[in-house]
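Q: Sequence and predicted structure are below.
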Amino acid sequence: MIRTLLGSAALAVLVTVAPHVAQAQSISGPYLAARQAAIENDFEAAARYYTEALSRAPGNPALMEAVISTQLALGRVDRALPIAKLIESRDLRSQTAHMAVIADLLAREEYDTFLARDVEQLGIGPLVDGLLVAWAKIGAGDAEGGLADFDTISEERGLRGFALYHKAMALAGLGDFEAAEALFEAEAGPLQQTRRGAMARAEVLSQLGRNEDAIASLQAAFGSSTDPELSAMELALEAGEVLTFTHITSPRDGAAEVFYSLAGALRQDAGADYTLLYGRVARHLRPDHIDALLLNADLLEELEQFGLANAAYKQVPADHPAFHAAELGRAAALRESGKPEAAIEVLEQLAKRFGDLSIVHSTLGDVLRQQDRFEEAVESYNKAIDLLGEGERGSWFLHYARAISLERLKDWPRAEADFRKALELNPGQPQVLNYLGYSLVEKQIKLDEALEMIEEAVTASPDSGYIVDSLGWVLYRLGRYDEAVEHMERAVELMPVDPVVNDHLGDVYWAVGREREARFQWMRALSFVDPSEVDGEADPDRMRRKLDIGLDRVLDEEGAEPLKVADEDG
């Protein structure tokens, strides 16, 4: 198990500093502020406060470690370096300190100095150190030794894929495209599981004059999925152009690739804050590593540092093939940070420039729908569906999302047609079954079919509170109150603070004669209503009316059919 680095650093600071807080009140304020900022992944504030605490308690190893970690998380190797060197000068072991020093040495291409270090004492980790040593040997002029090191690493259990990926990149970087392709062909699976690996092989094949094979390899890796970067590559290959091998242009690029490829692997097991350190070092070593930049931005989003994520996305040049991906990410970061109108503006501009990309229109449709701008959302979904075509992956969701917008616009015939089209494209999809079934229930039409749909949805997603609620509600609508109770109670267990689900349980309790429990549930539901959601599904005025006069009289006031008579035993 890998602990997140900032979490570990914060813990170390707590253990080291806390006993002395009483004697050193001057550091308690900035230390506690730094600790809270670190918990919230607010790297800017954490770096500032940890630095202030360190200035008041110079030489504290845990504080030094924390400063380095936060500065690396911000991509500021230059600010982490002086403290990292100080730690090493005191013969202290610190993974982050060694990472900062190594990043600086490799960025300045001081390969001999790096190779002279004792990696056992001053390394980052066995795999990272081994790969970096191999690249450093190539940088120092010992290509044979570096390639041999990759072979040695490949013999270790679980490391073959990493080692041979880097060996293939090194061979191509050295201009030995024949040997690189031999590796790609022999180890086709592991070496092409990543986007960069597949694109690197296409460049290698093109260098060998095998453009048709390059196109075939891209299609095998990505299928019919495409984007501006892949499209540009395929068009160049079809035109007979010889692609330059861009993935590795120097041993320094190779070192950057080590950190980037390790960051990709760490995402499966480590925390986003720890993984971010590797992505940041990759960018320090290779500032034009756009894939690393996008990875860092995505990690920052995951850490809810939307301002930093937005700033990272904005660094992708407008003329880069990945610009559309960066802008999509920036729109997501803006939306998550509570700036939906700014996100819409970004997407609208993107739609003007990349009007032939379905994902741009579908993403714009999603944001517009979330802002209740349903007519505009439908227009965006129309464009996305037209561009994507029938039967393509994800097309079911476009019909589903458009159906939701049409339903909210009260255009039920078109909405129902889209819901059913989504089910045709993705049979048994629980979200669609639930939404369509629930809508039919609310409209009091096709109730038997609605029940079948929702029962199928519950079977597929038994732990979804929304779907279980729908099953209880359709049974209630059918007058099968006793059966509804169990499902509505289960829905409340799954979603205990949802106002609509609690309100529904109250109605079901009332229907079976459990009036006191019904009133309790309506009170609970009312306490969970968000006042800011004025157009939400929960109706607080109706809840209050039911508390005042009971459900029977409310239904009578609404002109609805009365409930069936039920006693205390149902």
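A: Okay, I see it.
Q: all contacts plus neighbour counts: C-alpha atoms, from now on.
A: Will do.
Q: wait, what's in contact with the closest residue to Ala168 other than its chain neighbours?
A: Of all residues not flanking Ala168 in the chain, Ala180 sits nearest, at 4.7 Å (CA to CA, 6 or more residues apart in numbering). Ala180 makes contact with 167-169, 171-172, 204, according to CA atoms under 8 Å, 6 or more residues apart in numbering.
Q: now those residues as JSON lines including distance to Trp412 and neighbour count?
A: JSON lines is the format used below for the contacts of Ala180 (distance: CA to CA, whole Å; neighbours: other CA atoms under 10 Å):
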{"residue": "Lys167", "distance to Trp412": "59", "neighbour count": "26"}
{"residue": "Ala168", "distance to Trp412": "57", "neighbour count": "27"}
{"residue": "Met169", "distance to Trp412": "56", "neighbour count": "30"}
{"residue": "Leu171", "distance to Trp412": "61", "neighbour count": "19"}
{"residue": "Ala172", "distance to Trp412": "58", "neighbour count": "25"}
{"residue": "Val204", "distance to Trp412": "54", "neighbour count": "31"}
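Q: here's the one I want to compare it with:
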Amino acid sequence: MLAGLGPLQAEAKRGPQSALELYARARIGDGTDAVRSYSAALTAAPNEPTVALYAYRQAVAGGDYALALRAAQTLERTGFLTPDARLLLYVAALRDHDWKAASARLADIAREANFAFMVPVLADWLTLGSEREPASVPVKKTLTSGDAYTQENRALLMLARGDEAEGSIFVKTLWPLDPYRSQSLRLTAAATLADRGQRDAATALLIADDYATVAAKSQIAKRRSLHIGIDSPAGGAAFLFSRMAGDLITQGSGRAAVTLARFAQFADPENPRVALIAAGALAIGSDDDKATALGLASQVRKDPVYGNDAASLRIDLLEQLGNVDQAVAEARARAKGSINDLARVGDIEARRGKFTEAANIFRQVLAARPGDQASGILLFAIGNALDQAGDWKAARPYLERALTLTPGDPALLNELGYGLIEHGEDMERAVKFLDAAAQIKPESAAIMDSVGWANYRLGNYDLAIASLEKAVAVNNGDPEIDEHLGDAYWRDGRHIAARYSWAAARIQADGPMATRLDTKIERGLP
């Protein structure tokens, strides 16, 4: 039990709904139930920092602004305010349009090292709520990670303050080689201009032909708001927080991304782009987080601009949460209008072991776009699916054709080389493929395993063991690699070591592989 529960224990005598019981229920609960229990626990023990801290964390993750704010205020009152909770209190001041309080909150944030780097940008956005001019920031045509946030936000601030000409030029100079960041910035800039009635200037920023940009143009032409424009300090803070959250998602920092994305939502609750980023952050967390992300994605799916991306994320989440049939159904529905979504159906079918069906779908995709730059990838996908389905004879020609289009793909070289070795075909050429793959990607456990297995099949047991032991060291716990190493040990006369490797493989094995390993452990190899 954590320290600091003294008041809770003292209140445990109050009955079945005591603060201690509510706290315990919240700790073992999940999702909405946990938030509800923490809210009740905080009410029962309003000055208990331990309850407040857990309530705060759960409320932020769950998107409950009222509880998060109440918990943060308790943490401040009891002297346990966390650095990120200071940001939430700043957001609260923005929501109240209390610019004096917001300035004071920024001063508090600046005094701590954690988020002080945000203060100049947030202070600039705060000028939208006053007559003060923002600090001067020189325009930079080449951005580094250190000044990207400052430059992006300054461009948007210019537009929000009515400087259409300079702001539009500034936006156009940013991210010329990064389509994703450029798209997101331009959409927000265009929405800001359109909300100010400057629809021609807004449309001029939307030069890409991706789904979201085309949809945004259509909405602006119909005089409909995109709901992502910035006209307040809260909207500016939401853009900064969500931008940072998006970058943290790409780095795999899920929990920090969730916190910032939720702060962005608290600052701009109706913004679909922000909600989609929050869903993306939650999607890399636990199953409970994924379930919450699914709910967010389902809401954003109705948005005309971001709905396409939200529907795609929803399919991923359905599959990850085990609702594969629904994921396939939704992917198939989308595939009627998109060849890329048809390929996605093939991916899902392959992941759930329906390899023949996957191969047939990939063939349809290939037929729909012959000569496409992705042809090599599709040929590889067809060959891999057929090989997994047990039809090596049909798989090999597809893999060979794929190799002519993408000769330096280490995964393809490994797949084809391993397949040839496994079926006793063209062994000398197979070894060349595997050696080439190992040179391109020497750290790959899968390729080490293939090289080791090739040497095993050729009778070079010392070389096989050396390679397979490296593979096990890199990817400990892969049953196929452990089984291969056990086979090599056995042929080399090291029978005790062989049984240890087979036993290690047996831990993760099931089905026919488990039966095969049981026989090897009991009887060895013939």
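A: Happy to help now that I have it. Because the structure is a prediction, the values reported are computed rather than measured.
Q: Once they're superposed, what TM-score comes out?
A: Put the two chains on top of each other and the TM-score (TM-score structural alignment, normalised by the length of structure 2) is 0.82; 508 aligned residues with a CA RMSD of 3.9 Å.
Q: The residue nearest to Ala168 of structure 1 matches what in structure 2?
A: Here Ala180 of structure 1 is matched to Gly167 in structure 2, going by TM-score structural alignment.
Q: burial of Asp463 of structure 1, as a residue count?
A: For Asp463 of structure 1, the neighbour count with other CA atoms under 10 Å is 15.
Q: Can you find the partner of it in structure 2?
A: Alignment note (TM-score structural alignment): Asp463 of structure 1 maps to Glu443 of structure 2.
Q: who's in contact with that match?
A: Per CA under 8 Å, 6+ apart, neighbours of Glu443 of structure 2: Val474.
Q: How is it assigned, secondary-structure-wise?
A: At Glu443 of structure 2 the chain is in coil, as set by DSSP: H, G, I helix; E, B strand; the rest coil.
Q: ok, now how distant is it from Asp391 of structure 2?
A: Taking CA to CA, to the nearest Å as the measure, Glu443 of structure 2 and Asp391 of structure 2 are separated by 29 Å.
Q: related to what we said a few turns ago, closest to Ala272 of structure 1 among the contacts of Ala180 of structure 1?
A: Met169 (26.6 Å; CA to CA).
Q: leaving aside the residues next to it on the chain, what's closest to that closest one?
A: Ile248 (6.5 Å).
Q: quick one: contacts for the one you found?
A: Counting by CA under 8 Å, 6+ apart, Ile248 of structure 1 touches 169-170, 172-173, 254.
Q: three-state assignment of it?
A: coil.
Q: now do Thr144 of structure 2
A: coil.
Q: how many neighbours does it have?
A: Residues within reach of Thr144 of structure 2, counting by other CA under 10 Å, total 10.
Q: likewise Lys352 of structure 1?
A: Neighbours of Lys352 of structure 1 using other CA under 10 Å come to 10.
Q: Likewise for Ala104 of structure 2?
A: Ala104 of structure 2 sits with 13 neighbouring residues when counted by other CA under 10 Å.
Q: counterpart of it in structure 1?
A: Match for Ala104 of structure 2 (TM-score structural alignment): Arg117.
Q: from the contacts of Ile248 of structure 1, which two are the most distant?
A: Ala172 and Gly254 (11.0 Å).
Q: Name the helix or strand for Leu218 of structure 1, please.
A: helix 211-222 (DSSP states H and E).
Q: Residues contacting that helix, please?
A: Contacts of helix 211-222 of structure 1 (CA under 8 Å, 6+ apart): 192-193, 198-199, 201-203, 205-206, 234, 237-238, 240, 242.
Q: Who wins on neighbours among those?
A: Arg201 (29 neighbours).
Q: Skipping its backbone neighbours, what lies nearest the counterpart of Leu106 of structure 1 in structure 2 in space?
A: Matched to structure 2 by TM-score structural alignment, Leu106 of structure 1 sits across from Leu94. Spatial nearest neighbour of Leu94 of structure 2, chain neighbours left out: Ala234 (5.6 Å); criterion: CA to CA, 6+ apart.
Q: circling back to that earlier point, could you measure from the match of Asp463 of structure 1 over to Gln251 of structure 2?
A: Taking CA to CA, one finds Glu443 of structure 2 at 21 Å from Gln251 of structure 2.
Q: Quick one: residues contacting the equivalent of Leu494 of structure 1 over in structure 2.
A: In structure 2, the residue paired with Leu494 of structure 1 according to TM-score structural alignment is Val474. Counting by CA under 8 Å, 6+ apart, Val474 of structure 2 touches 443-445.
Q: The closest residue to Leu413 of structure 2 other than its chain neighbours and Met427 of structure 2, how far apart?
A: Among residues not flanking Leu413 of structure 2 along the chain, Phe433 sits closest, at 5.3 Å (CA to CA, 6+ apart). Distance from Phe433 of structure 2 to Met427 of structure 2, counting by CA to CA: 10 Å.
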